[in-house]
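> let me see the structure of the following:
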Amino acid sequence: MAKAKKKQAKTRSDFSKYIRWFWILFSAGVLSVALIFLLAAWGVFGDMPDHTQLENPKTHLATEIISSDGVTLGKYYFNDNRTPVSYDDLSPHLVDALIATEDERYHKHAGIDARGTLRAFVFLGKKGGASTISQQLSRQLFVGVASRSTIGRITQKVKEWVIATRLERQYTKEEIIAQYFNIYDFGNNGDGIRSASRIYFDKEPIDLDIKEAAMLVGMFVNSSLYNPRRNPEGVKNRRNVVLYQMYRNGYITENVKDSLQKTELDLNYTPQSHRDGIATYFRGYLAGFMKDWIKNNPKPDGTKWNLYNDGLKIYTTIDSRMQKHAEDAVQQHMPRLQAEFFHQNTPGRNPTAPFLDLTKGAIDTLMRRSMRQSERWRHLKYDLKKSDKEIEASFYKPIKMAVFEWKDGKPSERDTIMKPIDSMRYYKSFLRPGMMSMNPQTGHVKAWVGGMNYRHFQYDMVKQGKRQIGSTFKPLVYATAIDQLHLSPCDEFPDTPFCIEANKHGNPEEWCPKNSGGDNDYGGNRTLKNALANSVNTITARLIDKVGPQTVIDLARKLGIKSDIPPVPSIALGTPDISVYEMVAAYATFANKGVYTKPVMVTTIEDKNGTVLYQFTPEANDVLSAETAYVTVKLMEGVTQSGSGARLRSKGVDAYRADYREIVTGYPYQFTNPIAGKTGTTQNQSDGWFMGMVPNLVTGVWVGGEERSVHFKSITYGQGAAMALPIWGIYMKNCYADESLNISKAEFEAPASLSIQVDCSKVKPKTPVDDENDQLPDDLDFN
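Below is the predicted model:
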């Protein structure tokens, strides 16, 4: 008995020992786990984010360019094309798909899903992982790429858990979901949900439907593998898994699931790169503007803003609708014009194509100069340290390249093998446009088209490029004469040969301009309105003789033209090189009652938190009296009533044909509202211009080749009325069709007191006679 009791006592003692060891080991395990978490929290396993970092996690944010009508025109970024959105900007379908697929008990845990963790531990992850949305966010924000070692993976997982619980304390559930969508890289420059939804579906995140949301959420598992452009079938299968999860968790019905799983992805792929999208040339200009602004406006701490990482918001004056109309007008007209140019400049018709009036030696010299100015030369010379001989030889070795072409009336690329020197000559054969549209009262630039394709023609012909302006300069001469001499559009001048003798007005030799029709293009008297409408050179020469070149130059400077203008009489016919930007601003002064308003492109700049960093201040100056400006406008109305711009009024042909030659005699615009404007054609048809105005919109268009020796042979196709005016007509027709733009069709407002008669039917014209010059003109011919 005693022995049995002793044995029983020993058994109890052994059991108690086991119990004691169990609790010791259990407590040690708990303490060890707690210690591991504490060590992780203290940063022993690597840096951990503090409160400030949790509040403001470091993510690179793209700078966003926003139009006046609230549309994103583009972004500036290096690697991260990310623009964050709030929870309220997310489609409910996105949230439902995310929770159903990634974290079914998201609203029931505080960062760590104990049930999911236990399941993953027991089944070694074979029945799903245990990472919550909060853990996945902590990994992307602070932990980074998974370690390859077992110990490393364990410590990283611990750090995830610690940070996830901190995130849950720091943010609401909704804020965590928004951050999760904002941080993920969806591929193809789709950094964050806003970029992804715009790139894959051309929609804002709030507008995504069920299947679109399911596709994007499906990409969370691996956006490289499930890339809808490279692996559409795999992405579709993954999307269908997400749709099943949404059904399983009660977010959609079985019928909805079954019907959506049968559909295609229906992508609307809209790439967001610096060379694609809308307003590319304007964005190129804006980058320079921002570079200067950043240089002179540091952050409060003295450091510089980063245009590509700091998430600035740039609010611009560009109207996305008008910009689209402008780009559409260019793309509708230029391929047809180019087709005619190619037709005229085949090797059989023009052995020196695309050049005219140049010898082979002159062409070789031009090409060598262009070669040395090319980006290819710069790269080989300064980056790769090649010799001039090696570089020049490389231009004559065929290489693979993609070249620009118009295909079916749209810009396209063609893969080919070509010598770089031949590609340079090929690109010189293309005619190029420049176009700007501006509200004359506010100075707000509404549309900016610096070329036809930014990938292949990056030189901006709105502000960078300056070309000879031809007869579009004549209204400045007329305005000066009206201002100085109080002339009326009804006053008559003799249309006879006219010369300005040598040494007068700084002219080194006698200057005798002739009209566009040559020696026989004279006759009788013309009113100023008729003379401007028909671009009569002799009468313009008479006017500059009366007021002097310097007076005209002084007015040009007040109108914002800073380009070089030599003080000689020939400027009257448009010899200076001036940009589209300058000309539009100058013409806008006439529409704005004589008040020059400096063009405005940027209204506000904000930081990522919405703090205003820059607010534009209007710059305006009285340049001309309201009367002089109005009379000049009435003169220019004559251009579209009976002059070279009258085709804007005609019915013309009903539609364009592929052969551009069908449309040179008529245009289907049929405008009936008041339009003031002026065409311009320079020597040898190298440059075609049209400046057009209605009361609240001034638009200038230039078309020409890169080289002045690239031009049409005849004025039939090479005049401004055929090269540039159609772009203006198409653009304005589309703007008028969009009634939300409120483009005016009204009369230009006359000043309260008008002492100069503009209605020639009510006055007997006075005729300043000037017959002292009867010498024959030379061959200078500007139309």
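
> please make it C-alpha for all contacts and neighbour counts, starting now.
Noted.

> so is the spatially closest residue to residue 142 that is not a sequence neighbour in a helix, a strand, or just coil?
Among residues not flanking residue 142 along the chain, residue 49 sits closest, at 7.1 Å (Cα to Cα, 6 or more residues apart in numbering). Classification of residue 49 using DSSP: H, G, I helix; E, B strand; the rest coil returns coil.

> go on, residue 464?
The three-state label given to residue 464 by three-state DSSP is coil.

> how many residues are close by it?
Look at residue 464: counted by other Cα atoms under 10 Å, it has 13 neighbours.

> dump the residue contacts of it.
By Cα atoms under 8 Å, 6 or more residues apart in numbering, the contact list for residue 464 reads residue 579.

> same question for residue 53.
With Cα under 8 Å, 6+ apart, residue 53 has no contacts at all.

> this one as well, want them side by side:
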Amino acid sequence: MAIKQRKWFKWFLWGAAGVILMFLLFFLSIYFGLWGHMPSEKELKEIVQNEASEVYGTDDRLIGKYYLFDRQSIPYEEIPEHLIHALVATEDFRFYDHEGIDYKSFFRVFFKSILLRDESSGGGSTITQQLAKNLYQRRKYGRMGIAVNKLREMIIAKRIEHAYSKKEILTLYLNTVPFSDNTYGVESASYKFFGKKARKLTLEEAAVLVGMLKANYYYNPRLFPERSTTRRNTVMHQMVRYEYLDQGTFDSLRLLPVELYYTPYAHDKGIAPYFREQVKKEVEAWCAAHPDSTGKTYDLYRDGLRIYTTLDAEMQALAEEAMAEHLSGLQEQFEKSYGQRAPWITNKKMAEDALLKSAPYRALKERGWSDTKIMDSLSKPRRMELFDWKENHIVEGTTLDSIRHYLKFLNAGVISIDPHTGAIRTWIGGINYRYFKYDHVRQSKRQVGSTFKPIVYTTALEEGLAPCSYFSPKKVVYEEYDGWSPSNASGEEEENEFINYSLKYALSRSVNTVAVKVLDYAGISNTIAMAKNMGIEAPLPQVPSLALGTAGISVEEMAGAYAAYVNKSTPVKPFFLTRIEDRQGNILAEFEPEERTKPAFSSHTRQVMLEMMKATVNEGTASRLRTVYGLKNAMAGKTGTTQSNKDGWFVGLTPRLVTVTWVGADDHRIGFRSTRMGQGANSALPVFAGFLQRMNRDTTFNRYTNARFETIPSAVLGELDCDPKREDTFIEKLFGKKDRKKGAEQEDRKDRKKKKKKEGFFKRLFGKKKDR
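Next comes the predicted model:
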């Protein structure tokens, strides 16, 4: 009997030794990387995770990200203590006592999870092991998967503990751990779910985030608020259990609801999407041209760049609100005015043209498909979501149906800049970036209408025209331009043929006939040169209709040009980048505004023009700013409307902000049905008005809203102190004018030329320059 026992014991020892040997060989195979790469301590010390690049506005307000993984890293000092306590109490209460492996938990997992394959027994992983799993994702090894992955993570965890301190491990863990909604790291999660930096998280908010770690979908507070609340309270109860929280505080906090300030940073959603797209383009261009010291090109989506801009996020939000409020109402009126006779319904060619430009058509064309095959594919009905101001609709329709739907929408371009530096404060490229990708601030160049007239008047004043000059509003036929004859937007002319308008009156009322005559006085080439000096780079036609704004110019360019009227006659180049930093905060590049020191025109001309544009607001085409919207701010401005009411413009000038607004349909063939609806004062001006009203209600913007224009010298005001209308004198009525057809101003121009010729003679004789 004893012999049998000894034999059994011997076999047992041999069996146990075999199992131990097999386990040892199995462990060594993992340790030496036979099941996959095992990082060394040196490699672990050099861990560099993909990080989102962040875009900041003024006051370091985060406004967007570019990423493959939504992750932002922060130092230990930026992590609140109660978040650390919540994590340790819930995930690894012996964290400070072990060196990467909690052996009590390990044996529980080994016998229950691995040998008995009881997955309900829990993971038992320490924070360090979880970090190892986050850094080096688990692989599939078949039936050996659990054992291989667990041992792999234990080995890596031990190496992490040798490479890093406990604080560093906690920091690395919280910067890499996945949270709900494809979010990585506590800083990104804090921004996404609570709209704040992690260091500002309250205890209960921190508990919500830690609660997600058990199952980030199941405990997603956005999708399952009740589950999230229960899990949050469990986390806080663990904090009480391990003496990180007192019972009284827990009792009060557990009754609070989970309140989110959900702020996703999707590319086509959120604040200023058109602006963020332009930032992306410029920074990518910078990255391509400026590799790091090793020659590596920066990656906007991986390298965690910090991009600082001039955009004011609060101001941008107000501008977007004002735009949406006005455009949604205007759209309804616009569609109602057309009814079933709308061109996007009746004009087949318009829809076909739009189809040929559409992304689906171009994508299939690039594959080599024939037009017949493409049309057959795009004509098949499918479920689609269509944008609408009130509520998006899910419908069954074809691609052509979708194109017709989007043809009808009015779009917008809005920009606000600091006129003294060119810093861009707001940028709205369209009504909804998800559905309308085309940017109407920079990409679009639309006819500017009467907003070009101030440039014409400025040129004429610089050419010697007196501020109190008068012009007849009567039509003139320009034979040399195929008998072209401009008319006024109202379609009315003064019945009294001897009445003349002052410059101030004509500009404030936007009288077309007078604007063309002022251009004739100033000279087309001189006016084009003035526009160039004011920063307009778009090609300008050398025709009299230039005075009426037939040139296509971007919203951005117009803002820079108009800045001259409140910036000592000097235009600015709008800009938005201030600096770029790497993930450690090292400055990679700093950007300064393009300095333009040469004034485009004299101070006297600027003061005269500013007074004329104040009159536009106080008594002219933009007077509804005062009468309808009740704005009492210091303002000047100019409305603009193009032919057939296709483009509505408004430029609003305040001492510290220049705002340009454009409204129209993407397809330039679609216009408003009436001037009453389509004029700039009705289509574009209300966006500026709503924007300024909102700023007035927020004391944050007092430096903008309470600012006042410079005091205009009495001498300049005196030059403008003349009747708005003047009747021809008795002699002029009796004898007429040599060229009544072209107007009295033609005689004034000839007199001016004679005077200049005479002045030139004296200049040559005495060598003196006239100081204008």
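
> can you tell me what the residue nearest to residue 142 of structure 1 aligns to in structure 2?
Using TM-score structural alignment, the partner of residue 49 of structure 1 in structure 2 is residue 39.

> distance check, its match against residue 98 of structure 2.
Between residue 39 of structure 2 and residue 98 of structure 2 the computed distance is 21 Å (Cα to Cα, to the nearest Å).

> next, the buried residues of stretch 667-675 of structure 1.
When neighbours are counted by 16 or more other Cα atoms under 10 Å, the buried residues of stretch 667-675 of structure 1 are found to be 667, 668, 669, 671, 674, 675.

> so which residues of the stretch 51-200 of structure 2 form helices?
Taking DSSP state H, counting those that start in this stretch as the test, the helices found in the stretch 51-200 of structure 2 are 81-91, 103-109, 127-135, 145-163, 166-176, 186-194.

> would you turn those helices into CSV with distance to residue 522 of structure 2 and mean neighbour count?
As requested, the helices of the stretch 51-200 of structure 2 are exported to CSV (distance: least, Cα to Cα, whole Å; neighbours: other Cα atoms under 10 Å):
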stretch, distance to residue 522 of structure 2, mean neighbour count
helix 81-91, 70, 22
helix 103-109, 88, 15
helix 127-135, 70, 23
helix 145-163, 76, 20
helix 166-176, 64, 20
helix 186-194, 56, 24
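
> mind putting these in a markdown table, distance to residue 247 of structure 2 included?
Below are these laid out as a markdown table (distance: least, Cα to Cα, whole Å):
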| stretch | distance to residue 247 of structure 2 |
| --- | --- |
| helix 81-91 | 15 |
| helix 103-109 | 27 |
| helix 127-135 | 26 |
| helix 145-163 | 33 |
| helix 166-176 | 26 |
| helix 186-194 | 25 |
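
> for those, which one sits closest to residue 54 of structure 2?
Among the helices of the stretch 51-200 of structure 2, helix 186-194 comes nearest to residue 54 of structure 2, with 10.5 Å by Cα to Cα.

> so where in structure 1 does that closest one end up aligned?
Mapping helix 186-194 of structure 2 onto structure 1 (TM-score structural alignment) gives residues 193-201.

> how far does that stretch sit from its chain's centre?
Relative to the centre of its chain, stretch 193-201 of structure 1 is centred 18 Å away, using Cα atoms, centre = their mean, to the nearest Å.

> that one vs structure 2, mean deviation?
Aligned to structure 2 and superposed, stretch 193-201 of structure 1 gives a mean residue distance of 2.2 Å (mean Cα distance after the TM-score superposition for structure 1).

> residues in contact with that stretch?
If you take Cα under 8 Å, 6+ apart as the criterion, stretch 193-201 of structure 1 is touched by 81-85, 181-184, 186-190, 203-205, 208, 212, 216, 267-272.

> what's the neighbour count on the aligned residue in structure 2 for residue 340 of structure 1?
With TM-score structural alignment defining the correspondence, residue 340 of structure 1 maps onto residue 333 in structure 2. Neighbour count for residue 333 of structure 2, taken as other Cα under 10 Å: 13.

> again with residue 204 of structure 2
For residue 204 of structure 2, the neighbour count with other Cα under 10 Å is 24.

> which residue in structure 1 aligns with it?
Under the alignment (TM-score structural alignment), residue 204 of structure 2 pairs with residue 211 in structure 1.
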